[in-house]
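Enquirer: The following comprises the amino acid sequence and a computationally predicted model.
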Amino acid sequence: MYKKTKEKINDFIDEGIFPGASFSFVLDEGTEDHTWGNAQLYPTVEPLKPSLLFDVASLTKVVCTTTVVLQLMEAGTINIDAPFKNYYAAFEDEKITIRHLLTHTSDIQSYIENRDALSKEELKAAYNKVQAGTDLGQKVAYTDTGTILLGFMLEKLFDKDVITVFKERVLQPMDMSESLFLPKDPSTIIPTENHLVRGLIRGQTHDPKAFILAEHAANAGLFTNLTDLKKFTAMYLNEGLYKENRILKKNTIHSLLIDQTPNQKGHRSLGWDLKTDLTGQSILFHTGYTGTFLLIDPIGKEGFVFLSNRVHPVDKRAEYIKKRDELIETYLIEKNNKQR
């Protein structure tokens, strides 16, 4: 299955685009899983093992934050078109809605001076003061800030640290027992960047904002592996059901395949990016900065889970993105040919 896609992944490992990769083609009838290459190249070479956990960076947004926000929307606890401030009073801007934050259309002016030198309390206070720009609702500009703010809202609504909310409402109901936040044992974690200031990052969140916010971070911070992300993907392919647990409603899953930006011209859904396959069908897509992505086709009942630590030992983002896009294009062509 997916011979050319697998060949391309193997070639990219040989070229040093990423040290190794753990990936799965998820279908209704089963999965095909592979773990190739190395987990670490510096200071010593370590082989990649399926049990090791990846820092999946912004996949945290769709696996955890988006899932819980959608659950609250289904329950009628929140109205995504109401001002965000209605649910998180500490936020100062009264114009931004939850939809703006979920679809990255808030035009939020998120520059924070000396951001990485602030304490978690100082950083949270700074985020409470950010304001929308003049293009509010008109254009998509991807930012971590919206998801960080949604995490603060969840903490207020549940009166718990956001990572506790994620454990209780996402990880536990889907038996994602190998996934965790704030790891205690670095040896179980695949390292990311050999950072100029932080040194080799292993067992700590790569994203600098989530690293500071720690238990309050909703934009990144999830450490997981193929085993658990296949469960999450299967839930989407099963229209929101994981075994006997209803995680999301069927109509919610289908609504995500529609452009949810305010002007319906932004090609983004609630939390998710939208890609179009070769048949014209929308499929759900999201990436993680560290070298991860999810592609889920709830209609065609297929998913592609890809995990790498492409920032290790050196972050070569532009080179990786070009190769990642080639990989996705190859997969979509093979997917189309297989389904015909």
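Expert: Arrived safely.
Enquirer: CA atoms for contacts and neighbours, from now on please.
Expert: Will do.
Enquirer: Please name the residues that touch residue 31.
Expert: Applying C-alpha atoms under 8 Å, 6 or more residues apart in numbering to residue 31 gives the contacts 24, 25.
Enquirer: Tell me the secondary structure of it, please.
Expert: strand (DSSP: H, G, I helix; E, B strand; the rest coil).
Enquirer: what about it, distance to residue 232?
Expert: 13 Å (C-alpha to C-alpha, to the nearest Å).
Enquirer: before we move on, what about residue 251?
Expert: 17 Å.
Enquirer: neighbour count winner among the two?
Expert: Set residue 251 next to residue 232 and count neighbours by other C-alpha atoms under 10 Å: residue 232 wins out with 23 against 11.
Enquirer: so what does the host helix or strand of the more buried one touch, helix or strand wise?
Expert: When elements are assigned from DSSP states H and E, residue 232 belongs to helix 226-237. Applying 3 or more C-alpha pairs under 8 Å, 6 or more residues apart in numbering; DSSP states H and E, one finds that helix 226-237 contacts strand 20-27, strand 241-242, strand 292-297, strand 302-307.
Enquirer: So for residue 72, which of those strands sits nearest?
Expert: strand 241-242 (16.5 Å; C-alpha to C-alpha).
Enquirer: for comparison:
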Amino acid sequence: MAKEVENQGIINMTDRQVFDELINLHAKAAGESLSSILKADIEISGPEISEITVKEVEYGILEPAIFVKSCLTSGAAGNMVIILRQRDMQAFLNELMGIDDLPDPDFEFDEVAMSAATELMNQMVHASVEVMAEYLGNTIESSDCQLILSDGRQNLSPAIGEAPDSKTIVIHYRVKIKDMVESEFMECISTTAADCMYQEIEARREADKMAEAEAKALEESLLVKPIQPGAVPASAGREHLQSAAESRTVNSAAVNGGRTVFQASPPINGNLGLIMDVPLNVSVEIGKTRRRLKDVLNFNNGTVVELDKQADAPVDIIVNGQLIARGEVVVIDDNFGVRISEIVNTRSIIGNGE
């Protein structure tokens, strides 16, 4: 768990344990994202959380630094700024381009390097924010990152979008890049972003309470006392049973301690016809491959990119990101088409098929 720090202010507005868990998931997802992209062991750990004013944030030990600014959107708002050493970013880029050398002290971030670093940070930030959104059960997203090189005179206040005297949550991380680099970086969360995150945490707590109450009410509603013989007229018993049948669908019952426990049957997809006219994007994938950034930058007219499929292999038919069928390419008039030869799983496109 993130180390506890006694502070007063936005950091104590709600359940600190939930916030710590959220930040740990955030850090883990960032490390896993970088590891996947760079195909190298990247470990981000040890988040230490504190709360100070923007002007009190000290990052001189990270200079020359690079600021990675992003903004929470859709369900939340506010800026977050990651501050890390430029040499650590160079180590990431070396891994991305397949270079085994240590960071070069004379390295300059030209347009290509900045573009590659921006894309790398975009994927890392989006992945970590997506995990936070899943944890909170909401729609938090993040804007694309803006990278700012610091020469020692960079001011955090305009970057994070808060006044110097405003509070900010500062999180210190440790990062290990294979066995080559052990370093650290920090992340600053603005007051606006922190407030939104705490509101989402509180909303999740309320939703959990409501779901628990609904589950309890449903359980109680399914516990029905059995009708004792002779307690009511037969006709009244029939009316009672008919009413019960109309109010809920029952597929089984068990007598337990003098109570008859009715179990509701699973819902039937009777309303599936309502969505049958929904348009879906259908794409055909003839193959794919992975190339390093330096190889992609060398693409030009006439370059042949070899794919991972043989020439006579069937193509994949993708709907909403799901593989549903395979087939062979045909020509219809002047257009390409696909003749389906194998159905994989069409039910998966409605998220209900197994």
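Expert: Yes, it's here. Not measured: the values here are computed from a predicted model.
Enquirer: Kindly provide the TM-score of these chains.
Expert: TM-score of the superposed chains, computed with TM-score structural alignment, normalised by the length of structure 1, equals 0.22; 124 aligned residues with a C-alpha RMSD of 6.2 Å.
Enquirer: tell me which residues in the helix or strand hosting residue 324 of structure 2 are buried?
Expert: Secondary-structure assignment from DSSP H and E places residue 324 of structure 2 in strand 322-332. Across strand 322-332 of structure 2, burial judged by 16 or more other C-alpha atoms under 10 Å covers 322, 323, 324, 325, 326, 327, 328.
Enquirer: Now do that strand: which elements does it pack against?
Expert: By 3+ C-alpha pairs under 8 Å, 6+ apart, strand 322-332 of structure 2 packs against strand 315-319, strand 335-343.
Enquirer: Could you single out the most deeply buried of those strands?
Expert: Most buried of these, by mean neighbour count (mean count of other C-alpha atoms under 10 Å): strand 315-319, with a mean of 20.
Enquirer: So residue 92 of structure 2 versus residue 221 of structure 2, what's the distance?
Expert: In terms of C-alpha to C-alpha, residue 92 of structure 2 sits 57 Å off from residue 221 of structure 2.
Enquirer: what's around residue 241 of structure 2, how many residues?
Expert: Neighbour count for residue 241 of structure 2, taken as other C-alpha under 10 Å: 13.
Enquirer: In the one helix or strand it maps to, which residues are buried?
Expert: Per DSSP H and E: residue 241 of structure 2 is located in helix 234-247. Buried positions in helix 234-247 of structure 2, judged by neighbour count with 16+ other C-alpha under 10 Å: residue 237.
Enquirer: The helix ranked longest in structure 1 versus strand 302-307: what angle between them?
Expert: The helix spanning the most residues in structure 1, taking DSSP state H as the definition, is helix 317-339. Per axes from the mean of the first three to the mean of the last three C-alpha atoms, to 10 degrees, the angle that helix 317-339 of structure 1 makes with strand 302-307 is 150 degrees.
Enquirer: what angle do helix 317-339 of structure 1 and strand 292-297 make?
Expert: Using the same axes, to 10 degrees: helix 317-339 of structure 1 against strand 292-297 is 30 degrees.
Enquirer: Give the other helices and strands that helix 317-339 of structure 1 contacts.
Expert: Using 3+ C-alpha pairs under 8 Å, 6+ apart, helix 317-339 of structure 1 sits against helix 3-15.
Enquirer: how about the helix it packs on: buried residues?
Expert: 5, 6, 8, 9, 10, 12, 13.
Enquirer: how near is the third one to residue 34 of structure 1?
Expert: Read that as residue 8 of structure 1. Distance of residue 8 of structure 1 to residue 34 of structure 1, given as C-alpha to C-alpha: 13 Å.
Enquirer: repeat for the last one
Expert: Taken as C-alpha to C-alpha, the spacing of residue 13 of structure 1 relative to residue 34 of structure 1 amounts to 13 Å.
Enquirer: cool, and the fifth one?
Expert: Taking C-alpha to C-alpha as the measure, residue 10 of structure 1 and residue 34 of structure 1 are separated by 11 Å.
Enquirer: And for the second one?
Expert: The gap separating residue 6 of structure 1 from residue 34 of structure 1 is 9 Å, by C-alpha to C-alpha.
Enquirer: Where does residue 38 of structure 1 sit: helix, strand or coil?
Expert: strand.
Enquirer: count of neighbours near it?
Expert: 20.
Enquirer: I'd guessed it sits against residue 10; true?
Expert: No. Here residue 38 of structure 1 lies out of contact with residue 10, judged by C-alpha atoms under 8 Å, at a distance of 11.9 Å.
Enquirer: Leaving out chain neighbours, which residue sits closest to residue 307 of structure 1?
Expert: Among residues not flanking residue 307 of structure 1 along the chain, residue 292 sits closest, at 4.5 Å (C-alpha to C-alpha, 6 or more residues apart in numbering).
Enquirer: With adjacent residues omitted, what lies nearest to residue 177 of structure 2?
Expert: Residue 177 of structure 2's closest residue in space is residue 42 (C-alpha to C-alpha, 6+ apart), at 4.8 Å.
Enquirer: isn't the one you found right next to residue 31, touching?
Expert: Yes. Using C-alpha under 8 Å, residue 42 of structure 2 is in contact with residue 31, at 5.7 Å.
Enquirer: got a markdown table for the helices and strands packed on helix 226-237 of structure 1, with mean neighbour count too?
Expert: Below are these laid out as a markdown table (neighbours: other C-alpha atoms under 10 Å):
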| stretch | mean neighbour count |
| --- | --- |
| strand 20-27 | 23 |
| strand 241-242 | 19 |
| strand 292-297 | 23 |
| strand 302-307 | 23 |
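Enquirer: For residue 318 of structure 2, list the residues it contacts.
Expert: Neighbours of residue 318 of structure 2 in contact, by C-alpha under 8 Å, 6+ apart: 282, 283, 284, 285, 324, 325.
Enquirer: Which pair of these spans the longest distance?
Expert: Maximum pairwise distance among the contacts of residue 318 of structure 2 (C-alpha to C-alpha): 11.9 Å, between 285 and 324.
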